[in-house]
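Novice: Kindly return the folded structure for what I paste below:
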Amino acid sequence: MLGENHALFIEFPEMKNKIHQLKMADENFKSMSDRYHKLDHVIRGLECNNVPTEDQHYTQLKMERAQLKDKIYSALNN
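Specialist: Okay, here's the model as predicted:
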């Protein structure tokens, strides 16, 4: 859905405590989390401004967010 918030706490509610712990203890995880948050914010802004879905920049941002989400999920399950 357009404009939907994909914050990590929403995407992985059952891992809320682990997300917080890793952000505090693991600089790499914190960096990935911060980048994910920034990407999500930019993507939601574009969606709310009705950017065409065929826009290459928009598509690239969404792809990067998805790849980052996979890396974060992997880190959460280690």
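Novice: contacts and neighbour counts: CA atoms only from here.
Specialist: OK.
Novice: Could you look up the SS state of Asn5?
Specialist: At Asn5 the chain is in coil, as set by DSSP: H, G, I helix; E, B strand; the rest coil.
Novice: for comparison, sequence B:
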Amino acid sequence: MANTPHELHEEFPEKRQAISDLKSSDGHFARLFEEYHEVNRAIHRAETNVEPTDDLHMMELRKERMVLKDEIAKCLAEV
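Specialist: Reported below is the predicted structural model:
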């Protein structure tokens, strides 16, 4: 899914190197990164009707993505 919107490297283009470094050196960040991508891919699959879902579930997924992105942004702000 190379065309998945909201990939972290697109969301934080100035932090590409920090993202790469933290993924390999910080276990907590690596877990956040993977969780974000799992949720983001699920949203993309739902939006493209590959795996349709109801509105409530979509809203929950988007909220989860937002929370994860906020946590990731905090980690990136510290480097």
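Novice: What does the superposition give as a TM-score?
Specialist: A TM-score of 0.88 describes the superposed chains when it is computed by TM-score structural alignment, normalised by the length of the first structure; 75 aligned residues with a CA RMSD of 1.8 Å.
Novice: Same question for stretch 63-70 of the second structure: list its buried residues.
Specialist: 64-65, 68-69 (16 or more other CA atoms under 10 Å).
Novice: Export the residues you listed as JSON lines, with columns for distance to Ala77 of the second structure and secondary structure.
Specialist: Shown next, in JSON lines, are the buried residues of stretch 63-70 of the second structure (distance: CA to CA, whole Å; DSSP: H, G, I helix; E, B strand; the rest coil):
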{"residue": "Glu64", "distance to Ala77 of the second structure": "20", "secondary structure": "helix"}
{"residue": "Arg65", "distance to Ala77 of the second structure": "18", "secondary structure": "helix"}
{"residue": "Leu68", "distance to Ala77 of the second structure": "14", "secondary structure": "helix"}
{"residue": "Lys69", "distance to Ala77 of the second structure": "12", "secondary structure": "helix"}
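Novice: out of those residues, who's nearest Gly27 of the second structure?
Specialist: The shortest approach to Gly27 of the second structure among the buried residues of stretch 63-70 of the second structure belongs to Leu68, at 14.8 Å (CA to CA).
Novice: who are the neighbours in contact with the closest one?
Specialist: 32, 35-36 (CA atoms under 8 Å, 6 or more residues apart in numbering).
Novice: Sort out which one of these lies nearest Glu60 of the second structure for me.
Specialist: Tyr36 (13.3 Å).
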